[in-house]
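Undergrad: sharing a model that was predicted from the sequence below.
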Amino acid sequence: MTSLAHTAIAAAAQSQTAEPFTRGAVGGVRTTLKIEAAAILTASLVAYGRTEFGWLWFAVLFLAPDLSMLGYFAGRRIGAVCYNLAHSYATPLLLGGIGIAAHVPAALPLMLIWTAHIAFDRLLGYGLKYATAFGDTHLGRVGKA
């Protein structure tokens, strides 16, 4: 093998063993992820505006997913699981799908508030958490080291 191939293999091995928040997995796609979050936030706001749920409910419930941070009182691992469940797009989409299937009219506006919150967080750089520390996210390190 050439030394270039050895270097590439060593770099790949290094990236697999490095700490999740120092790996640099986001790197050059950070801008793309922020554009994606802005698009989801915009779509959520436009769609929510077409519901009859009212903007007061939006304001009241917008920060509700952050209550998941209370899980950190039970430790970093449980805190990260709670936070990630509340800050993964899969959870509100599941709520919306079940609500639509079960004919629960409030499910769609709640899903849109929730997805708007997640997208807003991602625009601010807050990603899904690793159990190593609250500031270790899939988007990189947040806060002081």
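TA: Perfect, I can see it now.

Undergrad: could you use CA atoms for every contact and neighbour count after this?
TA: Will do.

Undergrad: and the helix ranked longest in the chain, how far out from the chain's middle?
TA: Longest helix of the chain, by residue count under DSSP state H: helix 30-49. Taking C-alpha atoms, centre = their mean, to the nearest Å, the mean C-alpha location of helix 30-49 is offset from the chain mean by 12 Å.

Undergrad: that one: which residues count as buried?
TA: 33-34, 37-38, 40-41, 44-45, 48 (16 or more other C-alpha atoms under 10 Å).

Undergrad: quick one: the strands in the chain?
TA: Assigned by DSSP state E, the chain shows strands spanning 136-137, 140-141.

Undergrad: dump these into TSV; add mean neighbour count and distance to Ile9 as well.
TA: Listed next are those as TSV, based on neighbours: other C-alpha atoms under 10 Å; distance: least, C-alpha to C-alpha, whole Å:
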stretch	mean neighbour count	distance to Ile9
strand 136-137	22	26
strand 140-141	21	23
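
Undergrad: nearest to Thr7, out of the ones you listed?
TA: The minimum distance between Thr7 and these falls on strand 140-141, with 24.6 Å, by C-alpha to C-alpha.

Undergrad: helices or strands up against that closest one?
TA: Strand 140-141 sits against no helix or strand, with contacts defined as 3 or more C-alpha pairs under 8 Å, 6 or more residues apart in numbering; DSSP states H and E.

Undergrad: the residue found closest to Tyr72 once you drop the neighbours it is linked to in the chain: what's it in contact with?
TA: Among residues not flanking Tyr72 along the chain, Gly79 sits closest, at 3.8 Å (C-alpha to C-alpha, 6 or more residues apart in numbering). Taking C-alpha atoms under 8 Å, 6 or more residues apart in numbering, we find Gly79 in contact with 68-73, 131.

Undergrad: alongside the first one, take a look at this:
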Amino acid sequence: MNTTKIFTPAILLRLEGASVFLLTLLLYAQHGGNWLMYILLLFIPDLSALGYLINTHIGAYVYNLIHTYVLPIALLAISLLISNPLLLLFALIWLSHIGLDRLLGFGLKYPTIFKDTHLNRVG
């Protein structure tokens, strides 16, 4: 069996996204999150694509800022430090969105066109 084709960076990044997505779903349920709120907020991070209305450089910058794990993990840490369960749920939804994006093959954007990502060119 040729494992080099099974464990390509794109596959590993999708598996990583699936792991984050499933873990955040589990934690969201464990912390008693409201599923209607989850559904309503899950795709809010995609509003960052509105930056593309200005130009591709700003669009990629804003989209990537919102679609990296850095900010939602910081929010998660803050929510734990100040014991704020609502912020914790928001952080889990945000992380869940990013994990789902990676699972589906949507990656961080290059400042060329919206379809150029670090995972592949989205068809």
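TA: Thanks, I have it. Because the structure is predicted, anything quoted here is derived from the model rather than measured.

Undergrad: onto which residues of structure 2 does the longest helix of structure 1 map?
TA: The aligned range for helix 30-49 of structure 1 in structure 2 is 10-29, by TM-score structural alignment.

Undergrad: give me the mean distance between that stretch and structure 1.
TA: Its aligned residues in structure 1 lie a mean 0.9 Å from stretch 10-29 of structure 2 after superposition (mean C-alpha distance after the TM-score superposition for structure 1).

Undergrad: what's in contact with that stretch?
TA: 89, 92-93, 95-105, 119-120.

Undergrad: same thing with stretch 100-117 of structure 1?
TA: Residues outside stretch 100-117 of structure 1 that contact it (C-alpha under 8 Å, 6+ apart) are 40-42, 44-45, 47-48, 51, 53, 58, 61-63, 65, 89, 92-93, 95-96, 98-99.

Undergrad: residue in structure 1 paired with Leu95 of structure 2?
TA: Aligned counterpart of Leu95 of structure 2 in structure 1: Thr115 (TM-score structural alignment).

Undergrad: okay, which residue is most central for structure 2?
TA: Residue closest to the average C-alpha location in structure 2 (C-alpha atoms, centre = their mean): Ile98, at 0.9 Å.

Undergrad: OK, contacts around the residue lying closest to it once chain neighbours are set aside?
TA: Spatial nearest neighbour of Ile98 of structure 2, chain neighbours left out: His67 (5.9 Å); criterion: C-alpha to C-alpha, 6+ apart. Contacts here follow C-alpha under 8 Å, 6+ apart; on that basis His67 of structure 2 touches 45, 98, 108.

Undergrad: for Ala64 of structure 1, same thing?
TA: By C-alpha under 8 Å, 6+ apart, no residues touch Ala64 of structure 1.

Undergrad: corresponding residue for Ala8 of structure 1 in structure 2?
TA: Matched to structure 2 by TM-score structural alignment, Ala8 of structure 1 sits unpaired.

Undergrad: Ala8 of structure 1: neighbour count?
TA: By the criterion of other C-alpha atoms under 10 Å, Ala8 of structure 1 has 12 neighbours.

Undergrad: cool, and Ala12 of structure 1?
TA: Summarising burial for Ala12 of structure 1: neighbours were counted as other C-alpha under 10 Å, giving 11.

Undergrad: try the one 3 residues further on
TA: Residues within reach of Ser15 of structure 1, counting by other C-alpha under 10 Å, total 15.

Undergrad: how much space between it and Ala8 of structure 1?
TA: 11 Å (C-alpha to C-alpha, to the nearest Å).

Undergrad: what's the answer for Phe120 of structure 1, then?
TA: For Phe120 of structure 1, the distance to Ala8 of structure 1 - C-alpha to C-alpha - is 36 Å.

Undergrad: in structure 1, what sits opposite the residue nearest to Ile98 of structure 2 in the alignment?
TA: Residue correspondence to structure 1 (TM-score structural alignment): His67 of structure 2 is matched to His87.
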